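Trainee: Pasted the sequence and its predicted model underneath.
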Amino acid sequence: MNTQDILQSIAAVQVSILRHEPDIEALDRAIGDGDHFINVRRGCEVMAELSPSLQGLTPADALNRIGMKLLSTIGGASGPLISSFFLSMAATLKGAAEPDRRQFAAAFVAGVDAIKSRGKADLGEKTMLDTLIPVARLLVRLNEEGASLADLCVAAKQEATQGMLATRDMVATKGRAHFLGERAIGHIDPGSKSCEVAIHAVCDLMTHR
C-alpha cells in the first residue's frame, strides 16, 4: 500500500461515513454520549483537508502527520485513540517506501494494539476493538496463508460486520455506555459500527479500482 492508496482510502472512508450518518448517530444516541459521529466526521474532514500536503511523502510520514493532526483537532475519547492508531502504524512502517500486504497487516495490528493500550480495553468490552481486533488477526493470518487480495477483502468485511454485530449482546465496560449496565444489551456500539463502515469502504476501494 503506497501513500496514494492511503489518500484514496481516506476519501472513500469519508464518503461512506457520511452515508451512514443516520445509523451511527442513532446508535450513539442510544448508549453513547452523543458526540461520537461529530468527532468521526471531523476526523474525516481533517484528513481530507490534509491530504494534498501528504502527496509525495512515504506512507509512514503521511500516517504520522495524520496522527499528529488528529491528536490536536479531535475532541472526546476518539481523538487520542484514533491518533494513536495512525502514529503506531507510522512507526511500524518507517523505512518502507511501499509496504507489502504483510507489512501493512503488521502495522494495522500495531495500530489496534495502541488503541487497546490507550483505551485500556480489549475484545468483548463493547467498543471499537470488537470490530478491529478480529480484523487485525484475520489480516495477519490470511496474508501468511497467501490469500488473494479479493479473498482477503471479502473475509475482512465479513469479520468486521460479525464483530460489530457481536457488540449487541455485550455489557459495556468502557465509556459512557458502561453506566447503563445491562440496559446497553441489545444496542450495537457506535464505535464498532464506525470502524465496520471504514473497513468496508477501504476493502471495496481495494477490490474495485
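Mentor: That came through, no problem. None of these values were measured; they are calculated from a predicted model. Residues are numbered from 1 along each chain as shown.

Trainee: only C-alpha atoms for contact and neighbour calcs from this point on.
Mentor: OK.

Trainee: What spatial separation is found between the closest residue to L149 other than its chain neighbours and L165?
Mentor: What sits nearest to L149 in space, not counting adjacent residues and going by CA to CA, 6 or more residues apart in numbering, is T207, at 7.3 Å. T207 sits at a distance of 24 Å from L165 (criterion: CA to CA, to the nearest Å).

Trainee: quick one: which of these two has more around it?
Mentor: Taking neighbours as other CA atoms under 10 Å, T207 and L165 compare with L165 leading, 20 against 13.

Trainee: ok, now how distant is that one from I188?
Mentor: 6 Å.

Trainee: now D130
Mentor: The value you get for D130 to I188, if CA to CA is used, is 11 Å.

Trainee: Give me the more crowded residue out of the two.
Mentor: D130 (29 against 24).

Trainee: The structure to be compared is supplied as follows:
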Amino acid sequence: MDPQVDIALVRSWIRSVAAAVDAHKDQLTEYDSAIGDADHGANLHRGFSAVLDALAAQEPATVGDVLVKTGSTLVSKVGGAAGPLYGSAFRAAGKKLTEPTADTREFGEALAAGLESVRRLGGAAPGDKTMVDAYAPALEAFQRVAAEGGGLAVAARAAADAAEEGVRATVPLQARKGRASYLGERSVGHQDPGATSTALVFGALAEAAEAASGAAGAGEAG
C-alpha cells in the first residue's frame, strides 16, 4: 500500500535529511571549498540540527506546519545562500499543504512551489550550476510519476534518481550564479555543492516514503 503524506512521514523525511547532511557534511564542504566559501556542509549541519530541536518542540496540525517550521528555522540558523534558499523552499512547500495529509499530486504541487521560490530568490535556471540543476529534474520526475497515477514511494525514488543525474551533470558546467560564478571557467570540472545537498534531500524523501510504504504493506499483511 502506498502511503499518503502525513505529519509522521514528513517528520521522518526531515530527520532523514538531517542524518544525510550529518553523514555527508565533510563531502559538501570539500565540494564547496573548490568553488565557494567552504562552509556549505557545516552550515547545513548546524541548520538541520536546529530544525530537529524545533520540530521536537512543535505540535503540528498539518503537514505544512512541519515544513514551514523547517524552513523558518533554516532561514534563522543557516548563513550564506543556503539558509534563505532552502528555507524559502520548505516554507513555500509547506504553505501549499494545509491539511493533516496530502496525496502524491498535492505533494508534487508543494515541491513545485518550493522550486519556484528558489528560482525567484536566487534567479537561477537549469544549467547555471546551482541547486536548481538537481531540483528541477527531480520535480519533473516526481510530477511525471504522479500524473501517471504512481504512488508516493515510486515518485520519490524517481525524483531522487533524477536529482543524482542532475548533480553529475553540473560537473562540466560553468557556474553562472552565486559565488562560484566569480571563478568563471575555473568552476568547470567541479560538482556543485548546492545540487549535491539537494540530491540528499530528495534521497531522504525516497527513503522516508519507501519506509512508510513498507510499514503500510506490513500492516495490511498482518
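Mentor: Received the coordinates, thanks. Values in this document were obtained by computation on a predicted structure and should not be read as measured data.

Trainee: returning to that earlier point: what's the overlap in contacts for D130 and I188 of structure 1?
Mentor: Common contacts of D130 of structure 1 and I188, defined by CA atoms under 8 Å, 6 or more residues apart in numbering, comprise 164, 166-167.

Trainee: what's the closest of those residues to G181 of structure 1?
Mentor: T167 (13.4 Å; CA to CA).

Trainee: Now, the shared contacts of D130 and I188 of structure 1 that are in helices?
Mentor: Among those, the members falling in helices (DSSP state H) are 164, 166.

Trainee: among the shared contacts of D130 and I188 of structure 1, which ones are buried?
Mentor: Buried members of the shared contacts of D130 and I188 of structure 1, counted by 16 or more other CA atoms under 10 Å: 164, 166-167.

Trainee: Between the shared contacts of D130 and I188 of structure 1, which sits nearest I115 of structure 1?
Mentor: Comparing the shared contacts of D130 and I188 of structure 1 against I115 of structure 1 with CA to CA places M164 closest, at 16.5 Å.

Trainee: so what corresponds to S78 of structure 1 in structure 2?
Mentor: Using TM-score structural alignment, the equivalent of S78 of structure 1 in structure 2 is A82.

Trainee: Make sure that match is actually in contact with H40.
Mentor: Yes. Using CA atoms under 8 Å, A82 of structure 2 makes contact with H40 at a distance of 7.4 Å.

Trainee: higher neighbour count, these two?
Mentor: Neighbours per residue (other CA under 10 Å) separate A82 of structure 2 from H40, with H40 holding more: 27 against 21.

Trainee: quick one: contacts for that one?
Mentor: Applying CA under 8 Å, 6+ apart to H40 of structure 2 gives the contacts 25, 28-29, 32, 82, 193-194.

Trainee: and with 10 Å instead?
Mentor: Contacts for H40 of structure 2 (CA atoms under 10 Å, 6 or more residues apart in numbering) come out as 25-33, 78-83, 193-194, 197.

Trainee: quick one: what's aligned to A105 of structure 1 in structure 2?
Mentor: Taking TM-score structural alignment, A105 of structure 1 has G108 as its aligned residue in structure 2.

Trainee: Just give me the neighbour total for its match.
Mentor: Count around G108 of structure 2 with other CA under 10 Å applied: 25.

Trainee: which residue packs closest to it, ignoring adjacent ones?
Mentor: Using CA to CA, 6+ apart, the nearest residue to G108 of structure 2 is Q143, at 5.7 Å.

Trainee: Give the burial count for that neighbour, as a bare number.
Mentor: A count of nearby residues for Q143 of structure 2, using other CA under 10 Å, gives 25.
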